[in-house]
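Engineer: Everything below, folded, please.
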Amino acid sequence: MVRPIKTAVFPVAGLGTRFLPATKAMPKEMLPVVDRPVIQIAVDEAREAGIEHFVFVTGRNKSVIEDHFDTAFELESVLKARGRQAEIDRLASGLPKPGQASFTRQREPLGLGHAVWCARQLVGDEPFALLLPDMVMHASPGCLRQMIDVYEARGGGNVLAVEEVPWDQVSRYGVVGAAEWQGNAFSVTGMVEKPRTQEEAPSNLIISGRYILQPDIFAEIEKQAPGAGGEIQITDAMIRLMARQPFHGLKYNGTTYDCGDKVGFLSANVAFALDRPDLAPGFRAALRRILGTDIP
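Structural biologist: Below you'll find the model as predicted:
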């Protein structure tokens, strides 16, 4: 029997140095895409996929993330006094239910693998989803929902969301090899973390920030020594786990925006604004004035 995916881990301890000075006092995960923080978009994606336990791996100066997923009594009192029930309802709709959110600390910046390992006690002995909030997915249904469908159809295992990039960019990412395609899903035949040359890359399919992992990954991370930059890479642990468990890939239907990058962040704002019926007409008019031409 395939065990259901009910827990999601969100690593949110990063310093956001690529967005300084904006992230000097504000976590990068709270940067807004239109009017939703980046972390809220990831949580909404997980909730749509049926996630019931949201685990946040935080760091110093990240308490505002915890506050964001809590009730704001003072704000709601002001909104209620002003008769703004729609805003109150919208705030409530973005909150996990009582007891569904857990927070733990990554005390040292030792990489994504270490951040995932810090969540081991909260995850327990169950398969879980891992969502990197920087990677904002514009998809319907959401990327994680698509991944869970593959997970269930293939009888469990581990699932990675992937996308194609130009070959001259593969050295920036974790890259997978693919075989036995069925629609957009395939069997992962190998992984390379940031291949130094195009010849080292098994394909131009990169891991795009969404994972479904079995709890055995924690033991693989724990035995791992720090690698490049003194960080513990999740890809290295997955490569070892592949020797014992199947990994599946999904070239998901949608678009990824790297919101840890300024151009990616701006692109996400454009895409999500154009997708909003209440904003799209005015936003198109503004773009027309800026660009001097209509956009598709």
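Engineer: From here on, just use CA atoms for contacts and neighbour counts.
Structural biologist: Fine.
Engineer: residues near residue 164, how many?
Structural biologist: Using other CA atoms under 10 Å, residue 164 has 15 neighbouring residues.
Engineer: what separates it from residue 219, distance-wise?
Structural biologist: From residue 164 across to residue 219, the span is 30 Å (CA to CA, to the nearest Å).
Engineer: so where do the strands sit in the stretch 101-250 of the chain?
Structural biologist: 101-105, 128-131, 135-138, 158-164, 174-182, 185-193, 205-213, 247-251 (DSSP state E, counting those that start in this stretch).
Engineer: Dump those strands into a markdown table; add distance to residue 268 as well.
Structural biologist: Below are those laid out as a markdown table (distance: least, CA to CA, whole Å):
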| stretch | distance to residue 268 |
| --- | --- |
| strand 101-105 | 26 |
| strand 128-131 | 17 |
| strand 135-138 | 8 |
| strand 158-164 | 16 |
| strand 174-182 | 22 |
| strand 185-193 | 25 |
| strand 205-213 | 15 |
| strand 247-251 | 19 |
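Engineer: Of these, which is nearest residue 115?
Structural biologist: Minimum separation from residue 115 across the strands of the stretch 101-250 of the chain (CA to CA) falls at strand 101-105, 8.5 Å.
Engineer: That closest one - contacts with which helices or strands?
Structural biologist: In terms of contacts (3 or more CA pairs under 8 Å, 6 or more residues apart in numbering; DSSP states H and E), strand 101-105 is packed against strand 53-58.
Engineer: compare with the first, here's sequence two:
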Amino acid sequence: MSTPPKIGSIKPLVAAAFAGALLAFSAQLFIADDSDQTQKILVMENRIRALEALLDQKDQQLKNTNWLSLQSRSTTNSNGVAAKLARTANSDLSSSLDENAQYGTAVAIDSGQMLKNLGTRSIDDPRSFTEKVSDLLAQDASQEKVAIVSKGIFDMANDRENLPDYALQSLYTKQSDPDVKRVIAQVLSQRGNNALMENHLSDARTQLKSDDPTARQHALQNLAKTHYVNAVSVIAPMLHDADINVRLDALLAMRATGNQSHLALVEKLVNDPDPNISSLAIDVAGHLRNLSDSARTTLSSADIAAELPIIPHP
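Structural biologist: Presented below is the predicted three-dimensional model:
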């Protein structure tokens, strides 16, 4: 009677599967854009963890198989049962490892390829960048696609030929996602045109008039992401909102958009009777005190990059 494989016999298979997946992934990283590498590494790490969990599961199956094999030696009708179970377990493991490794690679390529396709014109796809963005979000404005589009706009901030100012303005009017609209406005502001940023502030003023404190908080959180100094004029009145959570978010928004010239607005709250307000006001005042009066009057690439939506992966 044949003896089923021991647990250790599947280790070379696992090692080979991992090695193959990592080699394939390394080859992709070698040719990929630098901006995609970190996300691809995270994807592969997630897949490796999934493979390790799968390995534990299959190890347990093989342990059960070995136990069945020992039991079968005392009967005359059990010949071949354990061997069949062992072959099935090994076959399932090999197949699952291959499928998971290939899936992890496919996910890593997908988002990166979509991002690359946005900024590349070819004979096969002569659409402009703005046309591709509109088509992509019209099909499905998912979190992933919003993040990809936002990153694509940021990457083309200095490419006025393929993404001129008028194209940014047209794209802004056609979009509804607040993250995409903010990034478009920030990129145009970085180029020296604050028209869309002022539109963004006007929309925020409307949202801050809402009777719902949660809506006002959300508007303040979005204003904080702009890192735009003119946003202070919209944020400042909310420092005295009736809702304490709105006031706290207003302080955080001041911290993200203001500079030393706005210090007095925050210092008024340092002795607020609510300890949450006073302690945060002290922190924000200390932060603004270290910024010059000219800080944040011009948006930097770092300001925009810090608030880009993260491209999610399963």
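Engineer: what TM-score do we get after superposing?
Structural biologist: Between these two chains, after superposing, the TM-score reads 0.23 (TM-score structural alignment, normalised by the length of structure 1); 119 aligned residues with a CA RMSD of 7.0 Å.
Engineer: still on that earlier bit, quick one: which of the strands of the stretch 101-250 of structure 1 is nearest residue 36 of structure 1?
Structural biologist: strand 135-138 (11.5 Å).
Engineer: what separates residue 128 of structure 1 from residue 63 of structure 1, distance-wise?
Structural biologist: Separation of residue 128 of structure 1 from residue 63 of structure 1 (CA to CA) stands at 24 Å.
Engineer: So which of these two has more stuff around it?
Structural biologist: Between residue 128 of structure 1 and residue 63, counted using other CA under 10 Å, the more crowded position is residue 128 (23 against 13).
Engineer: ok, and the closest non-adjacent residue to that one?
Structural biologist: Take residue 128 of structure 1 and drop its neighbours on the chain: the residue closest to it by CA to CA, 6 or more residues apart in numbering is residue 7, 5.1 Å away.
Engineer: Provide the count of other residues in contact range of the one you found.
Structural biologist: When neighbours are counted by other CA under 10 Å, residue 7 of structure 1 registers 23.
Engineer: Touching, it and residue 53? I think so.
Structural biologist: Yes: if you go by CA atoms under 8 Å, residue 7 of structure 1 and residue 53 touch, sitting 4.6 Å apart.
Engineer: So for stretch 36-45 of structure 2, what gets flagged as buried?
Structural biologist: Using 16 or more other CA atoms under 10 Å as the test for burial, stretch 36-45 of structure 2 gives 36-37, 39-40, 43-44.
Engineer: and the helix or strand harbouring residue 270 of structure 1, what does it pack onto?
Structural biologist: Here residue 270 of structure 1 sits within helix 262-274, counting by DSSP states H and E. Judged by 3+ CA pairs under 8 Å, 6+ apart, helix 262-274 of structure 1 is in contact with strand 32-33, strand 255-258, helix 280-291.
Engineer: out of those, nearest to residue 45 of structure 1?
Structural biologist: Of those, nearest to residue 45 of structure 1 by CA to CA is strand 255-258, at 13.0 Å.
Engineer: Just the residues contacting that closest one, thanks.
Structural biologist: With contacts defined as CA atoms under 8 Å, 6 or more residues apart in numbering, strand 255-258 of structure 1 is touched by 134-139, 208, 264-265, 267-268.
Engineer: Mind doing that once more with 6 Å?
Structural biologist: 134-138, 264, 268 (CA atoms under 6 Å, 6 or more residues apart in numbering).
Engineer: same check, this time on stretch 39-58 of structure 2
Structural biologist: 104, 108.
Engineer: 8 Å - rerun?
Structural biologist: So stretch 39-58 of structure 2 is in contact with 14, 18, 22, 25, 29, 89, 93, 97, 100-101, 104-105, 107-109, 311, 313-314, going by CA under 8 Å, 6+ apart.
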